[in-house]
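# fold the stuff below for me.
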Amino acid sequence: MRWVVADVGGTNTRMAFAQDGKLVTGSVQWFLNDDYPTFADVLVDFVQDAPVDGLCVAIAGPVMPGHVRLTNRDWSFDADQLSMVLGGAKVRIINDLAAVGHALPYLAPDAVVPVVPGRAAPGGQSLVVGIGTGFNVSLAHGNGVMLAEEGHTGLSIGVWRVLQDHLGEKAAAFETVEQVFSGSGLRALHLALGGVEMPSQQIVRDARLTMGVFVTALAALVRDMTFQFMPLGGIYFNGGLARAVVGLPETGEILAAARVQDMFEGTLSDIPMCVVVDDAAALAGCVACLERT
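Below you'll find the predicted structure:
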């Protein structure tokens, strides 16, 4: 069986072939979404008329029955349409963070880097926290992954207090999780703190005040999500901005200091946190989904 797997983000699309339940070595390709009017055009460009038995697409956005629409790009498509493009191949569409959740059991040891040490509970559920162009989470347990759109939820009181302490009345401009914890959110936070317009990666590298506030707010968010999701199997950060932020020397210390202590027999104080550094993680999750269908 020859499959195509795709990870469609707001800016780029990664695609690869898979065979016998594994990614085909050397087949991963990157595409700049701005170069294509639709995802179907990217698919045609990648496949180049090669016979395909199945397709799994991980998208940055909610997967609705019958169709999907990206939250960070004006692209929409459905499984039937993509099946026709591939000559009747089986098609499955999943959320990109759900794909990373499916991939967790299959990631190589060097695909993750520890951020906060701890001890994962055997059989415990794991939380994937995606911070990039947008924000979302997925909760993985065994072969199952819970769907979510956490980025559109309102800010918790813990995060709000961090923002209010540093921004005062300007904190009112930040209402949802994604309005803070995303590339655009980081840039807006930097401006609200009196900084000048600059790319997210430059803010991470050069703006110590902004990053201090951002990481402190992130620690408050992670603490709240610990109660929400009870991720005794560990917390996995994923996404370009997540890798940059949790790679800062102080991030691990701040996250560790904010962990829940002395509750539920101490289990929440020992949750490990790490960052996924494998760009192909979502693709591996797509392969796992096709294997199970």
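# from here on, just use CA atoms for contacts and neighbour counts.
Fine.
# mind listing residues that contact stretch 39-56?
1-6, 15, 31, 33, 36, 75-77, 82, 85-86, 89-94, 286-287, 289-290 (Cα atoms under 8 Å, 6 or more residues apart in numbering).
# buried subset of the residues you listed, written for ChimeraX?
One line in ChimeraX is enough to select the buried ones among these; burial here means 16 or more other Cα atoms under 10 Å:
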select :3,4,5,6,15,31,33,77,82,86,89,90,91,92,93,94,286,287,289,290
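# so which of the contacts of stretch 39-56 belong to strands?
2-6, 15, 31, 76-77, 90-94 (DSSP state E).
# what residues of stretch 153-162 count as buried?
Leu155, Gly158, Val159, Trp160, Arg161, Val162.
# before we move on, back to that, just flag the most distant two among the ones in strands among the contacts of stretch 39-56.
The most widely separated members of these, counting by Cα to Cα, are Arg2 and Ser76 (24.9 Å).
# surely Ile254 meets Ala219?
Yes: with contact defined as Cα atoms under 8 Å, Ile254 counts as touching Ala219 (6.6 Å).
# tell me which of the two has more neighbours.
Higher neighbour count among Ile254 and Ala219: Ala219, with 23 against 18, using other Cα atoms under 10 Å.
# let's see this one next to it:
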Amino acid sequence: MNGGEYAVVADIGGTNARFSRLHLETFEMDRVQVFACADYPTLTDVLEAYRDEQKVELEHVAIAIACPVDSDEINMTNHHWQFSIRGVRKSMGLKTFIVLNDFAAAAMSIVTCKPHELKQIGGGKIKPGAPKAVLGAGTGLGVGHLITLPDGQVMPLPGEGGHVDWAPTNEKEWAIHRFIHNRFGRVSAERVLSGPGLETIYLALADYHGKPVAPLSAAKIGQRAISGIDTLALETVNQFFASLGSFAGNLALNLNTYGGVYIAGGVVPKLMQLMATSNFRARFEHKGRFCKVAEAIPCFVITAEHAGLRGVGQYLKQSLQQSATKK
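Alright, predicted model coming up:
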């Protein structure tokens, strides 16, 4: 197979960079490989590593990356990689190099998901053609939307909604807010609704209860909460889901997302068994005079493997179709 028959797609977060080869005729993916971003000084280095280890040619490349994509200069939010889109294309001799925001890709992935890859958490039925929202907690907090155009094509609306102000709703949350403010200054949603946010909630709640504890990783907090051996860890996860519910409900109201609110990212799927007994859905629907609107909107957790890669592939597929139509 020559390079012109496939593309390479990547989903690059603050921690991991996932790569795959995408067949341009069938749009099937293979040769999936995950790299730790910290192991590579630059994006070019990890592209070369994938090329060399998988024995693929790099001609057509499309990547989703965890930061704003609004100019030629890319600066990752939660990692040190910086690059010029034109510079990478030229230095690596690429025929195509598409860069999009990671939650534009997450939004595009929704249309690739099969019913068994979406776990519904409350609400009614999807209204076809209605706007959709997607959010995901991982190294940071990503947010995006997806709208359907009159011709039936879909268009992602990336943004930086993870960096809006976090709004406490009760006395305990005000204590968490004060703790985070004292540590970081401004309190954004990402400071709470992310892997590092889970770690911060744990310390904030320990401070609230006057209980000295050592810091724990998000993975350890989740494990201890699920096992039931640590009541503070369980309280932390429950608080995380309560705040996530409020935030997701706000997204639902922003665009009346009767197409659903979709949760991606690495944190929530690992804690799914605690989500059902949390206040996630109650807080999602707790919207005062607009609670009926929120109650009708379904939420889904995306359980599909490599959803971000699929979203990049879907974006590339649609871009190629649009280019072919114009010719």
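# circling back: any chance of the buried residues of stretch 153-162 of structure 1 in a markdown table, with secondary structure too?
As requested, those are exported to a markdown table (DSSP: H, G, I helix; E, B strand; the rest coil):
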| residue | secondary structure |
| --- | --- |
| Leu155 | coil |
| Gly158 | helix |
| Val159 | helix |
| Trp160 | helix |
| Arg161 | helix |
| Val162 | helix |
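# same list (those) but as JSON lines, adding distance to Gly130 of structure 1.
Output for the buried residues of stretch 153-162 of structure 1, formatted as JSON lines (distance: Cα to Cα, whole Å):
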{"residue": "Leu155", "distance to Gly130 of structure 1": "16"}
{"residue": "Gly158", "distance to Gly130 of structure 1": "20"}
{"residue": "Val159", "distance to Gly130 of structure 1": "17"}
{"residue": "Trp160", "distance to Gly130 of structure 1": "20"}
{"residue": "Arg161", "distance to Gly130 of structure 1": "23"}
{"residue": "Val162", "distance to Gly130 of structure 1": "21"}
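# dump the residue contacts of Ala172 of structure 1.
Per Cα under 8 Å, 6+ apart, neighbours of Ala172 of structure 1: none.
# using the three-state scheme, assign it.
helix.
# next, the distance between the ends of stretch 273-292 of structure 1.
28 Å (Cα to Cα, to the nearest Å).
# which residue numbers in structure 2 does that stretch align to?
Aligning stretch 273-292 of structure 1 against structure 2 (TM-score structural alignment) gives residues 299-318.
# tell me which residues of the matching stretch are tucked away?
Result for stretch 299-318 of structure 2 [16+ other Cα under 10 Å]: buried residues 299-304, 306-318.
# same question for stretch 142-151 of structure 1.
So, applying 16+ other Cα under 10 Å, buried residues of stretch 142-151 of structure 1: Val145, Leu147, Ala148, Glu150, Gly151.
# next step: the residues you listed restricted to helices.
The helices, defined by DSSP state H, take in nothing from the buried residues of stretch 142-151 of structure 1.
# could I get the full set of helices for the stretch 201-327 of structure 2?
218-227, 231-254, 267-270, 272-275, 280-285, 291-296, 307-326 (DSSP state H, counting those that start in this stretch).
# return the list of helices and strands in contact with the third one.
In this structure, helix 267-270 of structure 2 packs against strand 132-137, strand 299-302, with contacts taken as 3 or more Cα pairs under 8 Å, 6 or more residues apart in numbering; DSSP states H and E.
# format the ones you listed as TSV; extra columns: distance to Gln273 of structure 2.
Formatted as TSV, those follow (distance: least, Cα to Cα, whole Å):
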stretch	distance to Gln273 of structure 2
strand 132-137	16
strand 299-302	12
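# who's in contact with the match of stretch 273-292 of structure 1?
By Cα under 8 Å, 6+ apart, stretch 299-318 of structure 2 touches 9-11, 18-20, 22, 24, 27, 62-64, 102, 104-110, 112-113, 117-123, 153, 260-264, 268-269.
# what sits against Ala294 of structure 2?
Contacts of Ala294 of structure 2 (Cα under 8 Å, 6+ apart): Gly123, Gly249, Ala252, Leu253, Phe284, Glu285, His286, Lys287.
# and the helices in the stretch 1-150 of structure 2?
Under DSSP H, counting those that start in this stretch, the stretch 1-150 of structure 2 gives helices at 43-54, 85-91, 102-109.
# show me what the second one is packed against.
Secondary-structure packing of helix 85-91 of structure 2 (3+ Cα pairs under 8 Å, 6+ apart): strand 96-101.
# where does the strand it packs on end up in structure 1?
So strand 96-101 of structure 2 sits over residues 90-95 in structure 1, by TM-score structural alignment.
# which of the residues in stretch 229-241 of structure 1 are buried?
So for stretch 229-241 of structure 1, counting by 16+ other Cα under 10 Å, buried means Met230, Pro231, Leu232, Gly233, Gly234, Ile235, Tyr236, Phe237, Asn238, Gly239, Gly240, Leu241.
# list just the nearest of the residues you listed to Thr210 of structure 1.
Leu241 (14.1 Å).
# contacting residues around Ala252 of structure 2?
Ala252 of structure 2 neighbours (Cα under 8 Å, 6+ apart): Ala133, Tyr258, Gly260, Val261, Ala294, Ile297.
# ditto for Pro117 of structure 1
Contacts of Pro117 of structure 1 by Cα under 8 Å, 6+ apart are Asp270, Ile271, Pro272, Met273.
# quick check: the last one vs Gly239 of structure 1, distance?
To tie it back to what came earlier, the one meant is Met273 of structure 1. 15 Å.
# same question, the first one
Relative to Gly239 of structure 1, Asp270 of structure 1 is positioned 24 Å away (criterion: Cα to Cα).
# among the helices and strands packed on helix 267-270 of structure 2, which comes closest to Leu234 of structure 2?
Ranking these by distance to Leu234 of structure 2, with Cα to Cα as the measure, places strand 132-137 first at 17.8 Å.
# one step back: can you tell me which of the contacts of Ala294 of structure 2 carry over to structure 1?
Using both residues aligned by TM-score structural alignment, their matches' Cα atoms under 8 Å, structure 1 keeps these contacts from the contacts of Ala294 of structure 2: Ala252, Glu285, His286, Lys287.
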